[in-house]
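Novice: give me coordinates for this.
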Amino acid sequence: MVSVANVSDLSLVSVANVFDLSLVSVAILFDLSLVSVANVSDLSLVSVANVFDLSLVSVANVFDFSLVSVANVFDIGLVSVAIMVDISLVSVANVFDISLVSVAIVFDLSL
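Specialist: This is a model prediction of the structure:
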């Protein structure tokens, strides 16, 4: 199916639609990571998260990177990440192994 997609100049999204498959199924069939699917399908990781009904935390786990990397990839602050993944700044401090003072400095907050 990969060859068919290449020869016919079809995207994996088109292949998924033709065969009534989800992108997850396509990824599994083609032995691709979700990152590869995102790249091939010209989707952002946010779109992938939405399509697969995953939280950004799940995406971070699947792709084996930290929430800091997620924040960087999406060009959003750690506060936004905390809000999006429904965790407190205390949790953020714990995840990143930093003190709340550091968190306050990063976020320009007063304690």
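
Novice: from here on, contacts and neighbour counts on C-alpha atoms
Specialist: Noted.

Novice: now do the helices in the protein.
Specialist: With DSSP state H as the criterion, the chain has helices at 2-7, 12-18, 23-29, 34-40, 45-51, 56-62, 67-73, 78-84, 89-95, 100-107.

Novice: so can I have a markdown table of these showing mean neighbour count?
Specialist: Formatted as a markdown table, the helices of the chain follow (neighbours: other C-alpha atoms under 10 Å):
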| stretch | mean neighbour count |
| --- | --- |
| helix 2-7 | 11 |
| helix 12-18 | 16 |
| helix 23-29 | 17 |
| helix 34-40 | 17 |
| helix 45-51 | 16 |
| helix 56-62 | 17 |
| helix 67-73 | 16 |
| helix 78-84 | 16 |
| helix 89-95 | 15 |
| helix 100-107 | 14 |
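
Novice: alongside the first, I'd like the structure of this one:
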Amino acid sequence: MNYKPKKIIKHREAKKLFQILIQELEKENNLNDRTLMIVDNIVLLEQLKQEHMDDIKDRGVVELFKNGTQEMFRENKSVDKILKIVEQQRKLQAELKLTPASEKKVTEAVTVDEFEAF
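Specialist: A predicted model of the protein is given here:
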């Protein structure tokens, strides 16, 4: 079946991420309505992240802030928001079992050292 991102998704990077996630979930045979909902959320977060990155490109990491006669530099709030978005995306990817950590399988038996045997 051919899946497409929601119409609200306009950014090229977000659309590309949608296709990558759909391909991975199809490969794992884990594509259903619930996982598609999570993919939509990840892609929406990606679009927001790209918009914040564009803001940082325009205004920089710090911005000049004027309050009456006071002038000071303050951190662009988009920087902090990108970090929060990335963390939320990682959590959603972990739910879909699409993180490198979720690929690791515990195959080794737990060894008992001499102290625990005592």
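
Novice: TM between them?
Specialist: For this chain pair, the superposition-based TM-score is 0.21 by TM-score structural alignment, normalised by the length of structure 1; 47 aligned residues with a C-alpha RMSD of 5.0 Å.

Novice: got the residue ranges for the helices in structure 2?
Specialist: 12-27, 33-59, 77-95, 100-103, 114-117.

Novice: can you list those helices in JSON lines and add mean neighbour count and distance to residue 65 of structure 2?
Specialist: JSON lines is the format used below for the helices of structure 2 (neighbours: other C-alpha atoms under 10 Å; distance: least, C-alpha to C-alpha, whole Å):
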{"stretch": "helix 12-27", "mean neighbour count": "16", "distance to residue 65 of structure 2": "31"}
{"stretch": "helix 33-59", "mean neighbour count": "17", "distance to residue 65 of structure 2": "11"}
{"stretch": "helix 77-95", "mean neighbour count": "15", "distance to residue 65 of structure 2": "12"}
{"stretch": "helix 100-103", "mean neighbour count": "10", "distance to residue 65 of structure 2": "41"}
{"stretch": "helix 114-117", "mean neighbour count": "6", "distance to residue 65 of structure 2": "61"}
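
Novice: could you export those helices as TSV, including distance to residue 70 of structure 2?
Specialist: Below are the helices of structure 2 laid out as TSV (distance: least, C-alpha to C-alpha, whole Å):
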stretch	distance to residue 70 of structure 2
helix 12-27	39
helix 33-59	19
helix 77-95	19
helix 100-103	48
helix 114-117	65
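
Novice: of the ones you listed, give the one that comes closest to residue 71 of structure 2.
Specialist: Checking the helices of structure 2 against residue 71 of structure 2 by C-alpha to C-alpha gives helix 33-59 as the closest, at 16.1 Å.
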